[in-house]
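Q: Dropping a prediction and its sequence here:
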Amino acid sequence: MMEKFQILRRIGQGSYGVVWSAFDKQTGEVVAIKKLNTKCYSKEECENLIEVKALFKLKHPNIVRLKEVVSIKGGTLFLIFECMEGSLFQRMNMMFRMQMRFSESEIRNLCFQVFEGLAHMHGNGYFHRDLKPDNLLLSKNVIKIADLGQARETNRKPPYTDYVTTRWYRSPEVLLHSPVHDPAVDMWAMGAIMAELFIGRPLFAGDCAGQVLYKICSVIGSPTESNWSDGIQLARNMNFQFPCFPGVPLATLLPNASNEAVCLVASLLSWNPCMRPTAAEVLKHPFFDGCCHVIHVSQDLPWKRALLK
């Protein structure tokens, strides 16, 4: 089955395995092939992998498309995806080298698409848990959520595994080892990513969980019993003492952002997960006024874009 693909180059590698771009000799398309380190010895095992299970269900223009799954002798598994030009992380690095910044219009367009994908994902019973610029893929001005290897079903019972997204984009409840995670962890990550798009650097960079929590406190102010009593208890459980910071006006850190953008980022970066807006709510935020919503006419028809009034 893999003979129909001609490997072009390696485009990624991680704990999950390795990704190549390849030429599909049968269709003439360039695809992305993800070889998993996980072994699968039956069709049922393959279908129950969270990434495969989620992507077969989540069909949306802002979620990367899984084209097929190939299992070969010995249990090696290959996931065949549509191929994108690169990641948001690569685009950000390129712009940094060129001393350029994203315009607010570009940020609005990119983030709106990601929230569209997240609204579809969360509405269909999954949350990502590993959102970061590396896992947002770009082709021209279209952005798609990728790498659902850490995704979880919203109705799955806790506890969850400790590992979720790169530390800089982890929500406070995850940094404090909360046994319960929900789609709000994705919303925090998007708040951090939006801020990074405006300022050109990670907002909460740190070498360990303590450093990241310190950075968060210095930006949004330390949590209190009144705004996040559960978090205070989580910190006590692991003998962590929050530093005392009043925080700073977010507008001073995002001087090029509109009031609407600052307001949205501030709501996403709420200590209390219950206070963060859902992806569906974010799509109605004034920051996104005039953006085009994606509608799906039929499972058998192409995706179309239309301005919903």
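A: That came in fine, so what should we check first?

Q: Please make it C-alpha for all contacts and neighbour counts, starting now.
A: OK.

Q: How many residues are close by the residue nearest to residue 135 when sequence neighbours are not counted?
A: Counting by CA to CA, 6 or more residues apart in numbering, residue 135 lies nearest to residue 146, which is 5.1 Å off, once chain neighbours are set aside. Applying other CA atoms under 10 Å, we find 23 residues neighbouring residue 146.

Q: cool, and residue 269?
A: 25.

Q: can you pull the contacts of it?
A: Contact criterion CA atoms under 8 Å, 6 or more residues apart in numbering gives 187-188, 191-192, 220, 276 as the residues in contact with residue 269.

Q: what separates the spatially closest residue to residue 15 that is not a sequence neighbour from residue 137, distance-wise?
A: Using CA to CA, 6+ apart and skipping the chain neighbours, the partner closest in space to residue 15 is residue 37 (7.8 Å). When CA to CA, to the nearest Å is applied, the distance between residue 37 and residue 137 equals 22 Å.

Q: Who has more neighbours out of these two?
A: A side-by-side neighbour count of residue 37 and residue 137, using other CA under 10 Å, places residue 137 first with 24 against 15.

Q: Alongside the first one, take a look at this:
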Amino acid sequence: MKNYKAIGKIGEGTFSEVMKMQSLRDGNYYACKQMKQRFESIEQVNNLREIQALRRLHPHPNILTLHEVVFDRKSGSLALICELMDMNIYELIRGRRHPLSEKKIRYYMYQLCKSLDHMHRNGIFHRDVKPENILIKQDVLKLGDFGSCRSVYSKQPYTEYISTRWYRAPECLLTDGFYTYKMDLWSAGCVFYEIASLQPLFPGANELDQISKIHDVIGTPAQKTLTKFKQSRAMSFDFPFKKGSGIPLLTTNLSPQCLSLLHSMVAYDPDERITARQALQHPYFQEQRAAEKQALASRRKACFPEHPVAAEALRHGWQTSKEARKQKQSLKQEEDHPKRQGPAYIMELPKLKLSGVTKLSSYSSPTLHSVFGSGTNGKAPVLRPLKCVGANKKTDLQKDLKPALKQCRLPTIERKGGEY
């Protein structure tokens, strides 16, 4: 920590306190999360879930960036140096008399859903999504504080008392730790309503009151949902039937699409609850998707500008090279198969008249066939050495051959008019 100078305290939690620090190397300001726990070794530090999660999720525009990990082996102190944000969502809406515009709410929620989608697709769920852990800087939203995160592939049951009570999903309240990444969507839905109305959706005083407030708004769940919860609960429970008043419309500037997405995020049954990927495709975010697509097209155009003159020259060069390739190919074909001058129709070649050419009589060549053996059984013939003899020593060569070999004669070759 010799490379940093403390500026002031930002906040404090159960397991850490956050300080504003200035780097003595580059002069930039950072948020330093000083852990209250003491660590024994660098291996214990590297196994910390928060550090592993921030490293795995980096880089993403809606996930807090971890710049440096500072560990003092002697004292066992650990500090995480992260980017400094302006405020969190709670500080943004605290004390406001009028809600944010729906355009601003939509913009923030789209970024929150993008952070959840990126996190879940990388096998991590947060387990403590709440306004205090959602940070903002110049209208850019980033999810932070991954101290409670878990792997989506880790074995259940998980810790029961994990997320902050007001944002705790029903499956976290009614089961012995049998919940999934869908709990983050419930918490995000509660944050969604709180940003829009400036009031918490389910402000329970304790766990029983929390369930009661959920039932007051949403109603008691279907029996099949309760049956699923009871299968993973040591104690049984039954609730009196409540229809539910519905999500209170404390503000009139919410569109039907906004309410549709909100209801999908706070569905009682986690199996019926929307995912972050599905939320990003909701009609409520149509404007954000179009703007994102247009921004991507603009960046591509900036990286690959279109110059009509250059494009025309390139296209002309391509056509020229294409014609050159065609011409080269045709020349090569002519070299391989030269064209012969002649009539374009079929004609019979004239017969050659050669003087002194007589009809060949039958000619035997026992010498040639005697080398291969009989070959009558379809087997490969056996080669035998051949003695070099003159043409006038035909009789001597035949004497050298074994008498058991059968002599064969070649068929007669006839030549007519000088053509074979």
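A: Sure thing, it's come through. Quick caveat, the model's predicted, so the values are computed rather than measured.

Q: Report the TM-score for the pair.
A: Overlay of the two chains. TM-score (TM-score structural alignment, normalised by the length of the first structure): 0.90; 294 aligned residues with a CA RMSD of 2.0 Å.

Q: these two touch, right, the residue nearest to residue 135 of the first structure and residue 64?
A: Yes - counting by CA atoms under 8 Å, a contact exists between residue 146 of the first structure and residue 64, whose distance comes to 5.4 Å.

Q: So which elements touch the longest helix along the second structure?
A: Looking across the second structure with DSSP state H, the single longest helix is helix 308-336. Contact here means 3 or more CA pairs under 8 Å, 6 or more residues apart in numbering; DSSP states H and E; on that basis helix 308-336 of the second structure packs against no helix or strand.

Q: which residue lines up with residue 284 of the first structure in the second structure?
A: With the correspondence set by TM-score structural alignment, residue 284 of the first structure lines up against residue 281 in the second structure.

Q: same question, residue 123 of the first structure
A: When the second structure is aligned by TM-score structural alignment, residue 123 of the first structure is paired with residue 121.

Q: what do you get for residue 145 of the first structure?
A: With TM-score structural alignment as the criterion, residue 145 of the first structure matches residue 143.

Q: ditto for residue 172 of the first structure
A: Under the alignment defined by TM-score structural alignment, residue 172 of the first structure corresponds to residue 170 in the second structure.

Q: List the contacts of that match.
A: 211, 268.

Q: And for residue 13 of the first structure?
A: Contacts for residue 13 of the first structure were tallied using CA under 8 Å, 6+ apart; they are residue 19.

Q: how big's the offset between the host helix or strand of it and the second structure?
A: Residue 13 of the first structure belongs to strand 5-14 when assigned by DSSP states H and E. Average distance, strand 5-14 of the first structure versus aligned residues of the second structure after superposition (mean CA distance after the TM-score superposition for the first structure): 0.7 Å.

Q: The helix or strand following that strand vs strand 5-14, what angle?
A: Going down the chain from strand 5-14 of the first structure, the next helix or strand is strand 17-24, by DSSP H and E. Here strand 17-24 of the first structure points in a direction 160 degrees away from that of strand 5-14 (axes from the mean of the first three to the mean of the last three CA atoms, to 10 degrees).

Q: circling back to that earlier point, which part of the first structure matches the longest helix of the second structure?
A: In the comparison with the first structure, helix 308-336 of the second structure aligns to no range at all (TM-score structural alignment).

Q: How far off centre is that helix?
A: Helix 308-336 of the second structure has its C-alpha centroid displaced from the chain centroid by 40 Å (CA atoms, centre = their mean, to the nearest Å).

Q: what about the aligned partner of residue 263 of the second structure in the first structure, how many residues close to it?
A: Structural alignment (TM-score structural alignment) places residue 263 of the second structure against residue 266 in the first structure. One way to gauge burial is a neighbour count; for residue 266 of the first structure, by other CA under 10 Å, it gives 19.

Q: and the gap between residue 266 of the first structure and residue 277 of the first structure?
A: In this structure, residue 266 of the first structure and residue 277 of the first structure are separated by 10 Å, where distance is defined by CA to CA.

Q: residue contacts, the aligned residue in the second structure for residue 188 of the first structure?
A: With TM-score structural alignment as the criterion, the equivalent of residue 188 of the first structure in the second structure is residue 186. Residues in contact with residue 186 of the second structure (CA under 8 Å, 6+ apart) are 167-169, 265-267.
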